[in-house]
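>>> fold the following.
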Amino acid sequence: MTDNTPHPEDLSTGASPLKINPLLLKKRNARETRFRLYGLTAVLTAVLVLCLLLTSIISKGYTAFEQTYILIDVRLNTQTIDPKGTNRLEDLAAASYKGLLRDALREQFPGIDGRREKRQLYGILGTAADYDVRDAVLDNPKLVGTTATIAVKASDDVDSYFKGYISRDVPEDNRKIKDVELSWLDTFETDDRIIKKFNMDFFTNGDSREPEEAGILGAVIGSLYTLAITLALCFPIGVLTAIYLEEFAPTNRWTDIIEVNINNLAAVPSIVFGLLGLAIFLNFFGLPRSAPLVGGMVLALMTLPTIIIASRAALKAVPPSIREAALGIGASRMQTVFHHVLPLAMPGILTGTILGMAQALGETAPLLMIGMVAFIADIPGSMGDAATVLPVQIFLWADSPERGFVEKTSAAIMVLLAFLVVMNAIAVILRKRFERRW
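Down below sits the predicted model:
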């Protein structure tokens, strides 16, 4: 049997076989090789820059998760702490422990009489070191009337010194810690009275003027309140808008105008939404300034276009056969959309929503316009209380001159990046687990 299949070389016009120029083929392969190298170089460059950025942040911020403490022998006089002898926690908590702590320091280093030297001696401890003594007494009231060794928090400068950020080789005039203070610290270090603990206060305290007392809890709570308002507003409105535009809206000039405006709003600078919130929510409606309620409404306006576009893409990805099958068995248009199309599109909608919320979590500019840049020391108790968010807290700390806020800024960035990574990981998991390929 004769094989009539033409040879690849005979597939050209005419009877003569197709001739390939070896030089052109070599150039084409070289171009493809160069293009692959360009792409690989771009990827490696991006990974290198990302690694440098993360290394810089982590190297500056990991020390914030550790705090220096000094062991002090404090004489817990009954007359000072509990003169009435009630032994009630309310009375113990109301006592003044600062004087006891200062007396313990003077006993440790006798002969210090000058006002300046006393101020330097007291300054090696944190401004809230007396609360460490109070907490120790409240945890064990039996300490009252005894001399107890209590770990109290060191000041920001002392903490920076033991973390290696302040060098004693620098001339004294250019150093925050003077020679006499170094001699006291050397004494504590020789007696093994310098210890380091995990800095739990960084996660349980609100903002503070003192670096050793500053924490991110207030900013984290404010961020959660703000994101809750944002999600509650933009998710139902965004999804319903996408359903209407994709499934029910007629194709005419008005819907075209709406679609163009939605796409344009997705590219509007975020600070414009902050100006809108300032003009409408604060000046016109008179809502509370610096509140997560207003911040969530502003971020909802900013996130809505992203969710609408992602939801429309997810709805459009559902095959028309699903709609036709539902309509063919007698389902109404509403039943078809909400019982069949929407459940199949929900993984893509949730993915777009989470990515939009991650973008809102990292926003600062719109919140600055509505006053969430204020110094807020208290933990917000409701969505109407004054609060700040984590990106704004980072912005405030980055502008502070104290050395301790440098590591606190980097540590807060690490926490924010962890939140963003978790949210993006959830989006990827949802897409991988529930997404269907048609």
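>>> okay, CA-based contacts and neighbour counts for the rest of this
Will do.
>>> quick check: longest helix in this protein by residues?
Determined from DSSP state H, the single longest helix within the chain is helix 22-61.
>>> in contact with I322, which residues?
For I322, the contacting residues are H340, V341, by Cα atoms under 8 Å, 6 or more residues apart in numbering.
>>> pull out the buried residues from the helix or strand hosting it.
For I322, the host element (DSSP states H and E) is helix 320-328. Applying a neighbour-count criterion of 16 or more other Cα atoms under 10 Å, one finds R323, A326 buried in helix 320-328.
>>> same question for stretch 99-109.
For stretch 99-109, using 16+ other Cα under 10 Å, the buried residues are L100, L101, R102, D103, A104, L105, R106.
>>> L121 against L105, yeah?
Yes. Applying Cα atoms under 8 Å, one finds L121 in contact with L105, separated by 7.4 Å.
>>> follow-up on the earlier one: restricted to strands, list the buried residues of stretch 99-109.
Among those, the subset assigned to strands under DSSP state E is empty.
>>> show me which of these is closest to S321.
Taking Cα to Cα as the measure, S321 lies nearest L101 of the buried residues of stretch 99-109, at 77.9 Å.
>>> quick one: D201 from G404, how far?
Separation of D201 from G404 (Cα to Cα, to the nearest Å): 14 Å.
>>> neighbour count winner among those two?
Neighbour count, other Cα atoms under 10 Å: between D201 and G404, G404 has more, with 22 against 17.
>>> the nearest residue to that one once chain neighbours are set aside and R175, how far apart?
Distance criterion Cα to Cα, 6 or more residues apart in numbering; nearest residue to G404, sequence neighbours excluded, is P211 at 5.2 Å. Noted for P211: a distance of 18 Å to R175, by Cα to Cα.
>>> following up with a second sequence; could you model it the same way so I can compare the two?
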Amino acid sequence: MAQTDTAVRSMDAVAARLKSRYAAERRFRALGLGAILLSVAFLAILLGSIVQKGWTGFIQTQVAVAVTFDPQVIDPDGSRDPLALDTADYATLVRNGMAARLAPDADRNARRDLTGMVSTMATEQLRRMVVANPDIIGTTATVWVLASDKIDMVVKGQVPRQLGAAGNALNDRQLGWVAQLEQSGQVRTTFNTTFFTAGDSRAPEQAGIWGAVVGSFFSLAITLLVSFPLGVATAVYLEEFAPHNRWTDLIEVNINNLAAVPSVVFGLLGLAVFLNVFHLPRSSPLAGGLVLALICLPTIIIAGRAALKAVPPSIRQAAAGLGASPLQIVAHHVLPLAMPGMLTGTILGMARALGETAPLLMIGMVAFIVDIPKSPVDPSAVLPVQIYLWAGSPERAFVEKTSAAIMVLLLFLVSMNMVAIVLRKKFERRW
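A predicted model of the protein is given here:
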């Protein structure tokens, strides 16, 4: 009887412990699931905020202006001299066209307000029209010109239309003109091609990311050309040929440590070596690409060594048994099998380099660059630095430009990571 009671108590204790263990496991799973859901929620809030602020950056506002190409303003002599056509006062044509529609009896202040409703790009647009077709002089045509950033923000609903509201830089007269133009169908929104084809500008409505995209392309191309061969060669030597001693152990430890070094340290190194010693052009993709290559090298080396270790020893032994030299074993058998893993690591390293800002700021890639770079030695910006510059601009219209540029950068990063995943899935071998 006593033995039975002892067995029952023992079973009860075991059941209690199992119940407690299962409860702890359920709590642990709940905590893990909660952490994941919280992370997803914060990510959704972040992305939602960026999209909500930036999607309007992909559209632009245009205003219809009835422009009279007055010969007395464009070409008083009637000579059709290309220099005269190129330097004519086209701003007066825009201002007269706006005044004729909205305020025929406008005084000087009203005409200044009219000028502030359209972008300064409108004068360049009219100049190109006249230079391309001088026969247009003396005629009147309706021209859709780019609205100013203040009008653009109001039409898109990014700032309130109430006079004096936060972010609204228009006066009551300009707000009335906007309503009048909208009622007459002389305001429209179109796809913002300027955002993808132009360089940086002080005027938000004229600013684009193409210069930064080209600069990023040059920088990443140099980064790939420098870091990939050096990274692969280093990984092959350390894994296949280097003797195992204190020196190689020291090198391996330092490579692993370099992967965790803050990127700004690499920027200081680039400033000290590439600019001050080798005198490379400041704010150029050449210097930026070399700095980013230093950042990518540890990642590529570590990924390359992991890929080489994943190749079964039987591959090496079979090749050696057939009389292949150590170099032939690596070049003809091991390296081709490890290359997919190396490519994956390289793409991930390049994705990290694409999003780096701090090291590029250290080498001067923070300058205001309008021109599109034509070579890796021309002054240039890159996408992360362009975002940094726009984020610090006081104009309200640069807020949507910043968010739109972030969306483009995230698209590039996601695309590069997707390519890495596809390559790994396509070429992955299970031994």
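>>> which strands and helices sit next to the longest helix of the first structure?
Judged by 3 or more Cα pairs under 8 Å, 6 or more residues apart in numbering; DSSP states H and E, the packing partners of helix 22-61 of the first structure are helix 404-434.
>>> where in the second structure does the helix it packs on fall?
Alignment of helix 404-434 of the first structure against the second structure: residues 397-427, by TM-score structural alignment.
>>> the matching stretch vs the first structure, average offset?
Superposed on the first structure, stretch 397-427 of the second structure shows a mean distance to its aligned partners of 0.2 Å (mean Cα distance after the TM-score superposition for the first structure).
>>> likewise stretch 213-232 of the second structure?
With mean Cα distance after the TM-score superposition for the first structure, stretch 213-232 of the second structure departs from the first structure by a mean of 0.4 Å once superposed.
>>> whereabouts in the first structure does that stretch align?
The aligned range for stretch 213-232 of the second structure is 220-239, by TM-score structural alignment.
>>> which residues does the matching stretch contact?
With Cα under 8 Å, 6+ apart as the contact definition, stretch 220-239 of the first structure has outside contacts at 292-293, 295-301, 303-305, 307-308, 311, 349, 353, 357, 360-361, 379-380, 382-383, 387-390.
>>> A169 of the second structure looks like it's in a strand, true?
No. Counting by DSSP: H, G, I helix; E, B strand; the rest coil, A169 of the second structure falls outside a strand, being coil.
>>> find the nearest non-adjacent residue to it, please.
Take A169 of the second structure and drop its neighbours on the chain: the residue closest to it by Cα to Cα, 6+ apart is K150, 6.5 Å away.
>>> give me every residue that touches the residue mapped onto that neighbour from the first structure.
For K150 of the second structure, the aligned position in the first structure is occupied by D157, per TM-score structural alignment. By Cα under 8 Å, 6+ apart, D157 of the first structure lies in contact with I124, I166, K176, I177, R403, G404.
>>> E124 of the second structure now?
Per Cα under 8 Å, 6+ apart, neighbours of E124 of the second structure: Y90.
>>> and R333 of the first structure, how far from V47 of the first structure?
According to Cα to Cα, R333 of the first structure and V47 of the first structure sit 48 Å apart.
>>> an error on my part: the question was meant for M383 of the first structure.
M383 of the first structure is 39 Å from V47 of the first structure, where distance means Cα to Cα.
>>> more crowded one of the two?
Taking other Cα under 10 Å, M383 of the first structure and V47 do not tie; M383 has more neighbours (21 against 12).
>>> and the more buried one, what does it touch?
Neighbouring residues of M383 of the first structure by Cα under 8 Å, 6+ apart: Y225, T226, A291, P292, L293.
>>> what's the burial count for the aligned partner of the fourth one in the second structure?
This means P292 of the first structure. When the second structure is aligned by TM-score structural alignment, the residue opposite P292 of the first structure is P285. The number of residues packed near P285 of the second structure is 32, by other Cα under 10 Å.
>>> need the contact list for P285 of the second structure.
Counting by Cα under 8 Å, 6+ apart, P285 of the second structure makes contact with G215, S216, F218, S219, I222, P376, V377, D378, P379, S380, A381.
>>> sitting in strands, which of the residues you listed do you find?
Per DSSP E, the contacts of P285 of the second structure never map to strands.
>>> next, the buried residues of stretch 240-247 of the second structure.
For stretch 240-247 of the second structure, by 16+ other Cα under 10 Å, it's E240.
>>> that older thread, closest one to F248 of the first structure out of the buried residues of stretch 99-109 of the first structure, please.
Closest to F248 of the first structure, out of all of the buried residues of stretch 99-109 of the first structure and judged by Cα to Cα, is L101, at 72.9 Å.
>>> residue ranges of the helices in the stretch 201-350 of the first structure, please?
Secondary structure of the stretch 201-350 of the first structure (DSSP state H, counting those that start in this stretch): helices at 201-204, 217-243, 253-265, 270-277, 292-316, 320-328, 333-336, 342-361.
>>> single out the most deeply packed of those.
Among these, ranked by average contacts under mean count of other Cα atoms under 10 Å, first place goes to helix 292-316 (a mean of 25).
>>> and it, how far from the second structure on average?
Per the superposition on the second structure, helix 292-316 of the first structure and its aligned residues are separated by 0.5 Å on average (mean Cα distance after the TM-score superposition for the first structure).
>>> angle of that helix against helix 217-243?
40 degrees (axes from the mean of the first three to the mean of the last three Cα atoms, to 10 degrees).
>>> next, the angle helix 270-277 makes with helix 292-316 of the first structure.
Interaxial angle of helix 292-316 of the first structure relative to helix 270-277 (the same axes, to 10 degrees): 120 degrees.
>>> picking up where we left off before, can you tell me the element the match of K150 of the second structure falls in?
Per DSSP H and E, D157 of the first structure falls inside helix 156-162.
>>> that helix vs the second structure - mean distance after superposition?
Superposed on the second structure, helix 156-162 of the first structure shows a mean distance to its aligned partners of 0.5 Å (mean Cα distance after the TM-score superposition for the first structure).
>>> could you measure from the closest residue to E400 of the second structure other than its chain neighbours over to Q180 of the second structure?
Of all residues not flanking E400 of the second structure in the chain, G54 sits nearest, at 4.4 Å (Cα to Cα, 6+ apart). Computed as Cα to Cα, the G54 of the second structure to Q180 of the second structure distance reads 27 Å.
>>> show me which of these two is the more surrounded one.
Using other Cα under 10 Å, the more surrounded residue of G54 of the second structure and Q180 is G54, with 21 against 15.
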